[in-house]
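Peer 1: Predicted model, plus sequence, below.
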Amino acid sequence: MESTAGRASAETLLGGTEIRALAAELDLTPTKRWGQNFVVDANTVRRIVRTADVAGLDVVEVGPGLGSLTLGLTEAGARVAAVEIDPRLAELLPRTVARKQPDARLSVVHHDALTLKELPFPPQAVVANLPYNVSVPVLIHLLERFDSIERVLVMVQAEVGHRLAAQPGSKTYGSPSAKVAWWGPWSLEGDVSRQIFWPVPNVDSVLVGFRRGPSMGSESLRRRTFTVIDGAFGQRRKMLRQALSGLYGSSAAATEVLERAGVDPTLRGEALGLAEFIRIAEAGDPSAEARPSAQ
């Protein structure tokens, strides 16, 4: 016999049949352009919400789609600002949520998350099934724009998730790994089967997230540090003294900066953690006008 809790969950969340019916109502075919793969498994939604631990918090969700995860978040008591780029989905979502959960606290923002400047409230957390094609740029933009964010849990392509959580020296460590560490330590928080999506993607997914750590410094320092990171990984096969020569005018000038920072000029960017990149940015401002490169 089905339990009362089971019936309640079925009534307040979306299942695969309902999701396909909603898509048919809109004559919607999921598009790769906007990275649309909709979650059709309520158990996975519950697991994500439980892992996110955002009950009662103010949450921003990017790419809510037809509302699977949105309903899981509102059911848990979160106040949600759902940012949706597709106008059809942005119009349908509040009706779906009102029908399933009349008391849900939801604001729908029809906007491109990459250029988002404001929300109805300062978000404390980001929880989302992020579009695979823009997941890293969206995360960095949100963290740059909203300093109220203390917690992130996102579902992303496995390759992207491993890169975000990578440590210096690993094969997957790169510019995104070093940059997102500015806001706190990232970790993998679960695997996700590709079978819980419609349509089924041709890649695996993971849950990856962080909780905000201590401040690393000013906004000006962050920007300088990110410039150094971009320079170091823009030519990742080269030693730092060469890779950063364009920022500081020459290999000799870059070497001077690296030595002041206590960083071996013969290392490559993949060997450095965020702390070393910060020291380089403090030792020499890469935003200053560089002299012509003379390697």
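Peer 2: Yes, it's here.

Peer 1: going forward, measure contacts between C-alpha atoms and count neighbours the same way
Peer 2: Fine.

Peer 1: wait, what's in contact with the residue nearest the centre of the chain?
Peer 2: Against the mean C-alpha coordinate of the chain, by Cα atoms, centre = their mean, the closest residue is Leu139 at 3.2 Å. Listed by Cα atoms under 8 Å, 6 or more residues apart in numbering, Leu139 has no contact partners.

Peer 1: what do you get for Gly35?
Peer 2: Applying Cα under 8 Å, 6+ apart to Gly35 gives the contacts Pro131, Tyr132, Asn133.

Peer 1: Over to Ala24. Which of the three states is it?
Peer 2: helix (DSSP: H, G, I helix; E, B strand; the rest coil).

Peer 1: what's the burial count for it?
Peer 2: Using other Cα atoms under 10 Å, Ala24 has 11 other residues around it.

Peer 1: just Thr4 next, same as before
Peer 2: 9.

Peer 1: how near is it to Gln101?
Peer 2: Using Cα to Cα, to the nearest Å, Thr4 is found at 16 Å from Gln101.

Peer 1: do you know how far the closest residue to Gly174 other than its chain neighbours is from Ser175?
Peer 2: Leaving aside its chain neighbours, Gly174 sits nearest to Glu270 (6.3 Å; criterion: Cα to Cα, 6 or more residues apart in numbering). Separation of Glu270 from Ser175 (Cα to Cα): 9 Å.

Peer 1: what touches both of the two?
Peer 2: Between them, Glu270 and Ser175 share the contacting residues Phe233, judged by Cα under 8 Å, 6+ apart.

Peer 1: Please enumerate the strands of the stretch 151-295 of the chain.
Peer 2: 151-157, 186-192, 197-198, 205-211 (DSSP state E, counting those that start in this stretch).

Peer 1: For the ones you listed, give me TSV that also has mean neighbour count and distance to Arg105.
Peer 2: What follows is these, written out as TSV (neighbours: other Cα atoms under 10 Å; distance: least, Cα to Cα, whole Å):
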stretch	mean neighbour count	distance to Arg105
strand 151-157	24	19
strand 186-192	18	26
strand 197-198	16	25
strand 205-211	22	24
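
Peer 1: next up, a second structure to put side by side with the first:
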Amino acid sequence: MVELLGPAEIRALAEELDVRPTKKLGQNFVHDPNTVRRIVELAGVGPGDVVLEVGPGLGSLTLGLLDAGASVVAVEIDPVLANRLPCTAAERAPEAADRLTVVGADALRISSADLPASPVSLVANLPYNVAVPVVLHLLAELPSLARGLVMVQTEVADRMAAGPGSRIYGVPSVKLAWYGPARKVGAVPRSVFWPVPNVDSSLVAFERGPAVSDIDRQRLFDVVDAAFSQRRKTLRAALAGWAGSADRAGKLLAAAGIDPKTRGEQLAVQDFARIAAQA
């Protein structure tokens, strides 16, 4: 069994590397082995799986994924952490270290060509400030990505998993639903992180589902962005800029079978696809 990192090991590694966690990079390192095992179990990761991990940091989750038998492609933007991770794997998981590949890059800029293998699963403790953009970018760029389990700020998790009609349903909810269903699967206590964050965290699981529509994705996303840019307005008013005028927006909505007085938070992703198809 791989020896996972605890609080003492995390602090020792940080001291060795002179790492001071920064808010800019959203660095909060998990130091609880039981939490790591729980995440890996919920992710359903097993032998032979190719897993993409974004922001591995000091390697807590990386070691847990290797322990489950997975091959891990870890994308790390911090060169100091990226250089140390293979050494940590060799020290604590010598029999599994050859299943780890570290890619020093910004996850918001990578494509499939930048990776040594095609990942089927994303498992990550994501920096809170870029969680949604990272997930959406990876789903768009990596067609092999079939599922994921990410740890994010609870407020973000709620928005990612929200359904039509909810007060917190919005752009992240619809865009993630374009790819497939998402759901919250658990809370993560603040005490398992170093440093302790001032926000709560939750786990969100998602799967890539069948295509919602054959409409161009960006075309649909433009409609979604416009619909939620002014939440209190009716769709006829909110989509006026996108459609060219409020009158034309009303006609497009009617043609899509949607009441122009409806608001964006009442529509499912399939409804937005019908609107985009009329343009």
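Peer 2: Okay, I see it. Quick caveat, the model's predicted, so the values are computed rather than measured.

Peer 1: What's the match for Gly65 of the first structure in the second structure?
Peer 2: Under the alignment (TM-score structural alignment), Gly65 of the first structure maps onto Gly57 of the second structure.

Peer 1: ugh, wrong one, I meant Phe210 of the first structure
Peer 2: So, by TM-score structural alignment, Phe210 of the first structure is matched to Phe206.

Peer 1: Its match is in contact with Arg183, isn't it?
Peer 2: Yes - with contact defined as Cα atoms under 8 Å, Phe206 of the second structure and Arg183 form a contacting pair (6.5 Å).

Peer 1: so how many other residues sit close to the residue mapped onto the residue nearest to Gly174 of the first structure from the second structure?
Peer 2: Applying TM-score structural alignment, one finds that Glu270 of the first structure aligns to Glu265 in the second structure. Neighbour count of Glu265 of the second structure, defined by other Cα under 10 Å: 23.

Peer 1: swap in Arg212 of the first structure?
Peer 2: 18.

Peer 1: Could you do Val49 of the first structure as well?
Peer 2: Neighbour count for Val49 of the first structure, taken as other Cα under 10 Å: 24.

Peer 1: Just the element for it, please.
Peer 2: helix 42-52 (DSSP states H and E).

Peer 1: and that helix, what other elements does it pack with?
Peer 2: Applying 3 or more Cα pairs under 8 Å, 6 or more residues apart in numbering; DSSP states H and E, one finds that helix 42-52 of the first structure makes contact with helix 68-75.

Peer 1: Can you give the contact residues for the helix it packs on?
Peer 2: 12-14, 38-40, 42, 45-46, 49, 54-55, 61, 64, 79-80, 82, 97, 100-101, 104-106, 128-129.

Peer 1: average gap between that helix and the second structure?
Peer 2: Taken over the aligned residues, the distance from helix 68-75 of the first structure to the second structure averages 0.4 Å (mean Cα distance after the TM-score superposition for the first structure).

Peer 1: and that helix with helix 42-52, angle?
Peer 2: With axes from the mean of the first three to the mean of the last three Cα atoms, to 10 degrees applied, the angle from helix 68-75 of the first structure to helix 42-52 works out at 50 degrees.

Peer 1: hang on, the earlier thing: from Thr31 of the first structure, how far off is the residue nearest to Gly174 of the first structure?
Peer 2: 35 Å.

Peer 1: Could you do Ser175 of the first structure as well?
Peer 2: Taking Cα to Cα, one finds Ser175 of the first structure at 28 Å from Thr31 of the first structure.

Peer 1: And these two? Which one has more around it.
Peer 2: For Ser175 of the first structure versus Thr31, neighbours defined as other Cα under 10 Å are more numerous around Ser175 (21 against 10).

Peer 1: residue in the second structure matching that one?
Peer 2: Aligned partner of Ser175 of the first structure by TM-score structural alignment: Val171.

Peer 1: wait, its match sits on Ser229?
Peer 2: No - when contacts are counted by Cα under 8 Å, Val171 of the second structure is not listed as touching Ser229 (9.1 Å).

Peer 1: tell me the contacts of the closest residue to Arg224 of the first structure other than its chain neighbours?
Peer 2: Leaving aside its sequence neighbours, Arg224 of the first structure sits nearest to Ala281 (Cα to Cα, 6+ apart; 5.7 Å). Ala281 of the first structure makes contact with Leu221, Arg224, Thr225, Val228, according to Cα under 8 Å, 6+ apart.

Peer 1: Can you show me which of the residues you listed carry over to the second structure?
Peer 2: Here is what carries over to the second structure from the contacts of Ala281 of the first structure, by both residues aligned by TM-score structural alignment, their matches' Cα atoms under 8 Å: Arg224, Thr225, Val228.

Peer 1: Between the residues you listed, which sits nearest Pro214 of the first structure?
Peer 2: Closest approach between these and Pro214 of the first structure, by Cα to Cα: Thr225, at 16.4 Å.

Peer 1: What does the closest one correspond to in the second structure?
Peer 2: So, by TM-score structural alignment, Thr225 of the first structure is matched to Leu220.

Peer 1: three-state assignment of Gly6 of the first structure?
Peer 2: helix.

Peer 1: Would you state the helices of the stretch 51-200 of the second structure in chain order?
Peer 2: 60-67, 79-92, 131-141, 154-161, 171-179 (DSSP state H, counting those that start in this stretch).

Peer 1: Contacts for the longest one next, please.
Peer 2: In this case it means helix 79-92 of the second structure. 2-4, 17, 57-59, 63, 75-76, 96-97, 100-104.

Peer 1: Can you state the mean residue-to-residue distance of it versus the first structure?
Peer 2: Taken over the aligned residues, the distance from helix 79-92 of the second structure to the first structure averages 0.5 Å (mean Cα distance after the TM-score superposition for the first structure).

Peer 1: Also the fourth one?
Peer 2: Helix 154-161 of the second structure differs from its equivalent in the first structure by a mean of 0.3 Å after superposition (mean Cα distance after the TM-score superposition for the first structure).

Peer 1: Taking strand 201-207 as reference, get the angle to that helix.
Peer 2: If you take the same axes, to 10 degrees, helix 154-161 of the second structure sits at 20 degrees to strand 201-207.

Peer 1: Kindly report the same for the longest one.
Peer 2: With the same axes, to 10 degrees as the criterion, the two stretches helix 79-92 of the second structure and strand 201-207 enclose an angle of 80 degrees.

Peer 1: Next: the last one.
Peer 2: What separates the directions of helix 171-179 of the second structure and strand 201-207 is an angle of 30 degrees, with the same axes, to 10 degrees.

Peer 1: Tell me who's in contact with the residue of the second structure most remote from its centre.
Peer 2: For the second structure, the largest distance from the centre (Cα atoms, centre = their mean) belongs to Asp247, which lies 37.2 Å off. With contacts defined as Cα under 8 Å, 6+ apart, the neighbours of Asp247 of the second structure are Arg236, Ala240.
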